[in-house]
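J.: sequence plus the predicted model coming up.
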Amino acid sequence: MSQTQPGTLYIVPTPIGNLGDLSPRAQQVLQEVAAIAAEDTRHSRQLLQQFAIQNEVFALHEHNERERAAAVVERLQAGDSLALISDAGTPLISDPGYVLVQQCRAQGITVVALPGPCAITTALSAAGLPTDRFTFEGFLPAKPQQRRKALEALRSETRTMVFYESPHRILATLSDLQDVIGAERTLVMARELTKRYETYLSGSVAEVLARVQDDSNQQRGEMVLVLAGAPQQEQSGDSQAALQTVQILRAHLPLKKAAACAAEIHGLRKNQLYQLALEQDNT
């Protein structure tokens, strides 16, 4: 008796606004798989109807993924190929799917990711800020105290930072950015990307906040915040001394351990100091 060949899990990006961004390859995969796992079945069925895709759709979201992932893996092992989609954009990017993909990899099931729409790269491409190095921070915490604490930890980050934000928290987040990161730091707010009312607001944090406060339309829709990294001079005044300590300790310790010890001595963040030491090595 021949053994059943396992199916393939396809990670399929869907449009973040403009339906024309669903690629021909994505359409073909969604037509041909045995079923589609969707974050929100009602939302996804509307999208699929636009392309005459009449396929089985079942729910896989953050509240049921852990309990349903095993059953999905069993179906793949039985030979069905399946597609995973989120409400918009690329699955697993601030969306469900990690648990399922991890289990598929553990079981040796082939996972194929299609390239496609993603709000992060779309916003970065048009923001006009450095993109050679950046960090994606997802959604900041909803509670004010936790949000400000998260921003404090990022205040000295030198890479461009990307955040997602929701309409009902945008003013609070921009206010916290102004208070914690600084009013003069450059910020780009990309809103309603690829849609009819797509807008980019660019300027200092204070300028973007003022424009959003003055125009209620800028408080609607999906937002991506692209924040400039901290200039070199905004780093702690002890950075150079700490780097010198790292170099001394490296004669006896691995770089990571040397950075951790030096960070403790100088009161700096060990990860930040480790990155600075790596950059120093590359210059």
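T.: Nice, thanks for sending it over. Computed from a predicted model, the values in this text were never measured in an experiment.
J.: going forward, measure contacts and count neighbours with C-alpha atoms only.
T.: Will do.
J.: how near is residue 214 to residue 171?
T.: Here the criterion is Cα to Cα, to the nearest Å. By it, residue 214 lies 11 Å from residue 171.
J.: the two: which is more packed in?
T.: Between residue 214 and residue 171, counted using other Cα atoms under 10 Å, the more crowded position is residue 171 (17 against 11).
J.: buried set for the helix or strand where that one lies?
T.: Assignment of secondary structure by DSSP states H and E places residue 171 within helix 170-176. If you call a residue buried by 16 or more other Cα atoms under 10 Å, then helix 170-176 has these buried ones: 170-171, 173-176.
J.: which strands or helices does it pack on?
T.: Of the remaining helices and strands, those touching helix 170-176 by 3 or more Cα pairs under 8 Å, 6 or more residues apart in numbering; DSSP states H and E are helix 144-154, helix 205-214.
J.: what angle do the next helix or strand after that helix and helix 205-214 make?
T.: Heading C-terminal from helix 170-176, the first helix or strand you meet, by DSSP H and E, is strand 186-191. For strand 186-191 against helix 205-214, the angle by axes from the mean of the first three to the mean of the last three Cα atoms, to 10 degrees is 30 degrees.
J.: make TSV out of the buried residues of helix 170-176 and add distance to residue 10.
T.: What follows is the buried residues of helix 170-176, written out as TSV (distance: Cα to Cα, whole Å):
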residue	distance to residue 10
170	34
171	37
173	35
174	37
175	40
176	39
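J.: what's the closest of the residues you listed to residue 119?
T.: Distance ranking of the buried residues of helix 170-176 against residue 119, using Cα to Cα, places residue 170 first at 16.7 Å.
J.: in the stretch 51-200 of the chain, which spans are helices?
T.: Defined through DSSP state H, counting those that start in this stretch, the helices belonging to the stretch 51-200 of the chain, from first to last, are 65-77, 98-106, 119-127, 144-154, 170-176.
J.: okay, pairing it with this:
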Amino acid sequence: MDTLQVIILALIQGLTEFLPISSSAHLILPAQLLGWEDQGLSFDVAVNTGSLLAVVIYFRHELWAMAKAWTLSIFKRELCAESKLAWWIILATLPAIFFGFAAKDFIATHLRSAAVIAVTTVVFGLLLWWADKKGVRQLNEYQSGWRKALFIGFAQALALIPGTSRSGITMTAGLMLGLTREAAARFSFLMSVPVSLGAAILVTRDLLKSPDAVDVQALTLGTAISFVAAYACIHYFLKIISRMGMTPFVIYRLALGAVLCGFIFL
């Protein structure tokens, strides 16, 4: 990849990973629409690591409190709001792990296409709009409970389909279950930590088996740009989401779906 391609793809990853518009769709599309070669496993690991570092550092206080409380809940049987949230995040991660292993080959072979992305972009965008308009928006993330967490976890598994958007579908599920916009976003962001970490480990394992050469400069630049973009995205998204709502992202998804359909059928 040349430097421009690295910058564009890293910005796409960082800005779209935590917005409800699908980072995987935006990373697949440049290769298909602009004729770029696939960026490869090593670059996927790099930009994913950048966005993972961003969410870990941004929520470092919450994650540290959850980790301490979770440890105490195991060894001293002490439960509090932070330990419960930690257990719920773990529970919500299980469906993605199961379906990820079960369906990854099928998804990689049959679903990484512009046509699938066009459909999922529109369908799940409309579902996000409906959830945002109809949700009661009364609960915070500490009031979610294990049943709601598991439901959001199954929703997260749908994000294995390109174009669905992991953050988008988990926020949609949270809004449907009565979480506020901010709580649905925070729960979604916290859920991204174990999922992103697991994905990075698996892709790194595949990378170590790959004979492809590694461009250290491109990977370093991609990681740094993805980190800065993702951190800024998280910060400003949480500040404006309560006032702005999900409608602008729904409009964007519908417009993107229309553009994709134009590329496909024209």
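T.: Received it, and whenever you're ready, just let me know what you need. Not measured: the values here are computed from a predicted model.
J.: list the TM-score for the superposed pair.
T.: Comparison of the two superposed chains (TM-score structural alignment, normalised by the length of structure 2) gives a TM-score of 0.21, and 104 aligned residues with a Cα RMSD of 6.7 Å.
J.: just checking, which of the helices and strands packed on helix 170-176 of structure 1 sits deepest inside the structure?
T.: Among those, ranked by average contacts under mean count of other Cα atoms under 10 Å, first place goes to helix 205-214 (a mean of 18).
J.: immediately after it, which helix or strand?
T.: From helix 205-214 of structure 1 onward toward the C-terminus, using DSSP H and E, the following helix or strand is strand 223-227.
J.: which strands or helices does that following strand pack on?
T.: On a contact count with 3+ Cα pairs under 8 Å, 6+ apart, strand 223-227 of structure 1 meets helix 119-127, strand 160-165, strand 186-191.
J.: list the buried residues in the longest one.
T.: Right, helix 119-127 of structure 1. With the criterion 16+ other Cα under 10 Å, helix 119-127 of structure 1 contains buried residues 119-120, 123-124, 127.
J.: and the angle from it to strand 186-191?
T.: Relative orientation of helix 119-127 of structure 1 with respect to strand 186-191: 120 degrees, computed using the same axes, to 10 degrees.
J.: next one: the second one
T.: Angular relation of strand 160-165 of structure 1 and strand 186-191 on a 0 to 180 degree scale: 40 degrees, by the same axes, to 10 degrees.
J.: what is the orientation angle of strand 160-165 of structure 1 with strand 223-227?
T.: Taking the same axes, to 10 degrees, strand 160-165 of structure 1 and strand 223-227 form an angle of 160 degrees between their directions.
J.: give me the helices and strands touching strand 160-165 of structure 1, please.
T.: Under the contact criterion of 3+ Cα pairs under 8 Å, 6+ apart, strand 160-165 of structure 1 touches strand 134-139, strand 223-227.
J.: the shortest one: what's the following helix or strand?
T.: Proceeding N to C from strand 223-227 of structure 1, the next assigned helix or strand is helix 239-249, under DSSP H and E.
J.: right, and the helix or strand after that following helix?
T.: Per DSSP H and E, the first helix or strand lying C-terminal to helix 239-249 of structure 1 is helix 255-266.
J.: and the angle for that following helix with helix 239-249?
T.: Using the same axes, to 10 degrees, helix 255-266 of structure 1 lies at 130 degrees relative to helix 239-249.
J.: okay, buried residues for helix 255-266 of structure 1 please.
T.: By neighbour count, with 16+ other Cα under 10 Å as the criterion, the buried positions of helix 255-266 of structure 1 are 255-263, 266.
J.: swap in stretch 270-280 of structure 1?
T.: Those buried within stretch 270-280 of structure 1 under the rule 16+ other Cα under 10 Å are 270, 272-274, 276-277.
J.: a markdown table for these, including distance to residue 98 of structure 1 and secondary structure?
T.: What follows is the buried residues of stretch 270-280 of structure 1, written out as a markdown table (distance: Cα to Cα, whole Å; DSSP: H, G, I helix; E, B strand; the rest coil):
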| residue | distance to residue 98 of structure 1 | secondary structure |
| --- | --- | --- |
| 270 | 28 | helix |
| 272 | 27 | helix |
| 273 | 30 | helix |
| 274 | 28 | helix |
| 276 | 31 | helix |
| 277 | 32 | helix |
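J.: from the residues you listed, which is closest to residue 27 of structure 1?
T.: Nearest to residue 27 of structure 1 out of the buried residues of stretch 270-280 of structure 1 is residue 272 (Cα to Cα; 43.1 Å).
J.: returning to that earlier point: can you redo the helices and strands packed on strand 160-165 of structure 1 as a markdown table with mean neighbour count and distance to residue 147 of structure 1?
T.: Conversion of those to a markdown table gives the following (neighbours: other Cα atoms under 10 Å; distance: least, Cα to Cα, whole Å):
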| stretch | mean neighbour count | distance to residue 147 of structure 1 |
| --- | --- | --- |
| strand 134-139 | 16 | 10 |
| strand 223-227 | 25 | 15 |
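J.: what residues are up against residue 242 of structure 2?
T.: Contact partners of residue 242 of structure 2, counting by Cα atoms under 8 Å, 6 or more residues apart in numbering, are 181-182.
J.: what about it, which helix or strand?
T.: Taking DSSP H and E as the definition, residue 242 of structure 2 sits inside helix 216-244.
J.: list the buried residues for that helix?
T.: So, applying 16+ other Cα under 10 Å, buried residues of helix 216-244 of structure 2: 218-231, 233-234, 237.
J.: chain center to it: distance?
T.: Counting by Cα atoms, centre = their mean, to the nearest Å, helix 216-244 of structure 2 is centred 12 Å from the centre of its parent chain.
J.: among the helices and strands packed on strand 160-165 of structure 1, which comes closest to residue 42 of structure 1?
T.: Nearest to residue 42 of structure 1, of all those, is strand 223-227, at 22.9 Å by Cα to Cα.
J.: and the angle from that closest one to strand 134-139?
T.: Going by the same axes, to 10 degrees, strand 223-227 of structure 1 makes 140 degrees with strand 134-139.
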